[in-house]
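Participant: Pasting the sequence and the predicted model now:
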Amino acid sequence: MDRSRQLQHSDEAERHLLQGERNITDKEKRIEVLERHGHETTLACAVLKTFLSSSN
């Protein structure tokens, strides 16, 4: 693989990491809103926890 292709892959990986971080932040904020409005968040928290543990 040539250098420019490696850089493209690296840039794409970086974009994916940043998007993943934004997705996690978004889900955390949504759970906070649900909790503030008195909604049950047990399942949402469990799913987020599973996602976080599988992304490491």
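Facilitator: Sure, I can see it.
Participant: drop to CA atoms for contacts and neighbour counts, all remaining ones
Facilitator: Noted.
Participant: Specify the next element, helix or strand, located C-terminal of the one helix or strand N23 maps to.
Facilitator: Using DSSP states H and E, N23 maps to helix 3-36. With elements assigned by DSSP H and E, the helix or strand that comes after helix 3-36 is helix 42-54.
Participant: Presented hereafter is structure B, for comparison with structure A:
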Amino acid sequence: MKKGTFMNETEWLDYFETINNYKLTEEETQQSKANGEFIVSEPVAENSQPQV
């Protein structure tokens, strides 16, 4: 993966597991998040409407 490419948590975990044939523990996932290994995206509200 080239430098400057950002993945969200799900994409990063899928990539990690595919490359390493290993599933991270919850603690390891939290450490990866703390290290900035992936971007944390805010959940989008389903019925959100832009305010006019």
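Facilitator: Nice, I can see it. This is a predicted model, so every value here is computed, not measured.
Participant: Please state their TM-score.
Facilitator: Here the TM-score for the pair of chains, by TM-score structural alignment, normalised by the length of structure 2, is 0.26; 29 aligned residues with a C-alpha RMSD of 3.5 Å.
Participant: and the angle from the helix holding N23 of structure 1 to helix 42-54?
Facilitator: 160 degrees (axes from the mean of the first three to the mean of the last three C-alpha atoms, to 10 degrees).
Participant: buried sites along helix 3-36 of structure 1?
Facilitator: I31 (16 or more other C-alpha atoms under 10 Å).
Participant: just stretch 10-27 of structure 2 next, same as before
Facilitator: Applying 16+ other C-alpha under 10 Å to stretch 10-27 of structure 2 flags 12-13 as buried.
Participant: try stretch 32-50 of structure 1
Facilitator: In stretch 32-50 of structure 1, counting by 16+ other C-alpha under 10 Å, buried: L48.
Participant: Quick one: end-to-end length of it, please.
Facilitator: Stretch 32-50 of structure 1 has an end-to-end distance of 17 Å (criterion: C-alpha to C-alpha, to the nearest Å).
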